[in-house]
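Undergrad: would you be able to build a 3D model of this:
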Amino acid sequence: MKISGKELASEVYQDVQKKLLMLHQKKVVPQLVIVKSSNIDAVNNYISQKIKKGEKVGIEVKVVDMNERDCENRKLIQKKIIGLNKSANIHGIIFQKPSNSQIDEAIEELIDTQKDVDGFLENSFHKPPVYRGVIKVLEKIFNLEGDEFIAYLKTKKVVLIGKGKTGGQTIISGLKTEGFNREQLTIIDSKTSEVKKKEYLINADIIISAVGKLNPVDLNLFSKESILIDIGVHFDERNKIRGDFNEEDIQDRVGYYTTTPGGIGALTVAYLMDNVVNAAIHTIIN
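TA: Below is the predicted model:
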């Protein structure tokens, strides 16, 4: 059964709109700043999605374009990020991936944890939007929320394929904060043997794929009762966004699944906007 990320995202936006109404009544317009250092199609595609969604819901989205020369100048980077941190009108800052810069982490570590709406920093005020999207899908499938959902999730065997920073690592860190241990979360990466992959996948209740290439594992290893959540992203030969699996290849192999596009990506943008709004609310309260 296909789980629509777009439908679930609409639920998130309903909550976002309620918060925005309160902010707008107080003359506060949440603002997100996207720092980019690359002009490749993937980056521009992601930024365009966020700008359009921000305009639609009432969040101002601005882009700070840093070229390669800028990114080689650490002092210039520090000055720009610190300036964004100090601005009371800016509530969220993200560094758009992928990028040509060799110092992405150095840039990200300068972002104020209150404004780290991507949730990548260790002490971030926010949970990563990707992680929140995955949890939303699972809550929908299990029809549970809160502590009851987490307790039930811990009874399941979760397998994560890939552990990149923007995908897999957000799932690892998110589940760790919920008290997951190594027995409850198994990770498959490039060093995992084929024998172990088979063992893990055949017995998995939930599979989260975060590789960024087509069919990273043997589809025959999926159980028809399992849940497959695809958070991997790549662009095909026609420059169209795609996930780790094609829908026609998996729809009859698993019990529940998400697709790309129309799956976790839609939820990720929704929760990014929610994080920006929450950051704006936090500035009012404090």
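Undergrad: C-alpha from now on. contacts and neighbour counts both.
TA: Noted.
Undergrad: quick check: which element contains the nearest residue to Ala9 once chain neighbours are set aside?
TA: Once its chain neighbours are removed from consideration, Ala9 has its nearest residue in Leu267; the separation is 4.9 Å (C-alpha to C-alpha, 6 or more residues apart in numbering). Counting by DSSP states H and E, the element that carries Leu267 is helix 264-285.
Undergrad: which other helices and strands does that helix contact?
TA: Here helix 264-285 is seen to pack against helix 5-25, helix 41-57, strand 92-95, helix 129-142 when contacts are counted using 3 or more C-alpha pairs under 8 Å, 6 or more residues apart in numbering; DSSP states H and E.
Undergrad: and of the ones you listed, who's closest to Ala279?
TA: Taking C-alpha to C-alpha as the criterion, Ala279 comes closest to strand 92-95 out of those, the separation being 6.9 Å.
Undergrad: next, count neighbours for the nearest residue to Asn67 once chain neighbours are set aside.
TA: Computed as C-alpha to C-alpha, 6+ apart, the closest residue to Asn67 that is not its neighbour in sequence is Ser37, at 5.2 Å. When counting by other C-alpha atoms under 10 Å, one arrives at 22 neighbours for Ser37.
Undergrad: next, the structure of the following sequence, for comparison with the previous one:
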Amino acid sequence: MSAQIINGKEIAEAVRQEISKEVQQLSEKHFIPGLAVILVGDNQASQTYVRNKEKACKDLGMHSVLIKKPANLTQEELIQSIDELNQDESIHGILVQLPLPGHISEKAIIEAISPEKDVDGFHPINIGRMMTGQDAFLPCTPYGIMVMLEHIGYDVEGKHVVIVGRSNIVGKPAGQLFLNANATVTYCHSKTKDLAYFTKQADVVVAAVGKRDTITSDHIKEGAVVIDVGMNRNDEGKLCGDVAFDEVKNKASYITPVPKGVGPMTITMLMKNTVKSAQKALEQRKSAQKS
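TA: Coordinates of the predicted model:
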């Protein structure tokens, strides 16, 4: 068999069409969703990500603000910039592009962002809400994975999902979202002994370790769904994931490619979270006016 390709680029475009309609509805009420991105330093990869976010905002008719700061910025100065955005009613989402210079605590910066504007879904309050099944801004990459599976009509309820990776950005929250959707979840990581023992039992394997060829055809059972979150380079310098795509695709039922897989979904879900934040802000404004 040969796996069906889950085309993240096409799914992201379909979701963006829905977002565009929501932005239009807000615009008709003279309410434009606004996203502010703070970029510290001159990391090339970060600059590329930020440009893509700016373009996505523009394409959707959203308000976009880019704040560039030098790498020698102090933590206090960065928090002050965040505080100003927390108070800015035209901004509904705040994103500080990671990674940050070593002298700045990512934890402190994430916690400085208002939970109501934390459209990355990294704030402990949003993580806590997600963990307990409450309404929250969901981390964008795991959120995108769930939307992809929903889009292809794959129901995860009762399925065994193995997450390979335990980062706070992808691995941990992805497992929680699957658990919230009534899947049975197993976490594996760099210290797991006999990784294949666990992944061979999985109906769904999510590879998110940042090391190419971590998942080969020997790691999955026939007909498994394979989601590749990795972003690496092969010997020729081309983008590749954590999955040995060419061999795994002949055993899986569905598989995401790299690129054009999970990647396009991440920015799309960021846009969706920002619009959701704007919708909430508008409702709060209406409630305040009534009272």
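Undergrad: still on that earlier bit, I'd like the helices and strands packed on helix 264-285 of the first structure laid out as TSV, including distance to Val64 of the first structure.
TA: Listed next are these as TSV, based on distance: least, C-alpha to C-alpha, whole Å:
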stretch	distance to Val64 of the first structure
helix 5-25	24
helix 41-57	11
strand 92-95	9
helix 129-142	21
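Undergrad: hang on, the earlier thing: now do the buried residues in the helix holding Leu267 of the first structure.
TA: Taking 16 or more other C-alpha atoms under 10 Å as the basis for neighbour counts, the residues of helix 264-285 of the first structure that come out buried are 264-281.
Undergrad: how big's the offset between that helix and the second structure?
TA: Aligned to the second structure and superposed, helix 264-285 of the first structure gives a mean residue distance of 0.9 Å (mean C-alpha distance after the TM-score superposition for the first structure).
Undergrad: which bit of the second structure covers that helix?
TA: Matched against the second structure by TM-score structural alignment, helix 264-285 of the first structure falls on residues 262-283.
Undergrad: can you pull out the helices in the stretch 51-200 of the first structure?
TA: When secondary structure is read from DSSP state H, counting those that start in this stretch, the stretch 51-200 of the first structure shows helices at 68-71, 74-86, 104-108, 129-142, 146-153, 168-177, 194-202.
Undergrad: how distant is stretch 76-89 of the first structure from the center of its chain?
TA: What separates the centre of stretch 76-89 of the first structure from the centre of its chain is 24 Å, taken as C-alpha atoms, centre = their mean, to the nearest Å.
Undergrad: for it, buried residues please.
TA: Within stretch 76-89 of the first structure, the residues that qualify as buried by neighbour count (16+ other C-alpha under 10 Å) are 77, 80-81, 84-85.
Undergrad: now the residues you listed in a markdown table, with distance to Lys18 of the first structure?
TA: Formatted as a markdown table, the buried residues of stretch 76-89 of the first structure follow (distance: C-alpha to C-alpha, whole Å):
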| residue | distance to Lys18 of the first structure |
| --- | --- |
| Ile77 | 36 |
| Lys80 | 32 |
| Ile81 | 30 |
| Leu84 | 27 |
| Asn85 | 26 |
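Undergrad: Cys140 of the second structure and Leu270 touch, don't they?
TA: Yes. Here Cys140 of the second structure reaches Leu270: they are 5.8 Å apart, a contact under C-alpha atoms under 8 Å.
Undergrad: and for those two, which residues touch both?
TA: Counting by C-alpha atoms under 8 Å, 6 or more residues apart in numbering, the residues touching both Cys140 of the second structure and Leu270 are Asp120.
Undergrad: can you count the residues close to Tyr13 of the first structure?
TA: Around Tyr13 of the first structure sit 18 other residues, with neighbours defined as other C-alpha under 10 Å.
Undergrad: map it across to the second structure for me.
TA: Tyr13 of the first structure maps onto Arg16 in the second structure, with residues paired by TM-score structural alignment.
Undergrad: now its match, nearest residue through space, not along the chain?
TA: Leaving out its chain neighbours, the residue that sits closest to Arg16 of the second structure by C-alpha to C-alpha, 6+ apart is Thr268, at 6.5 Å.
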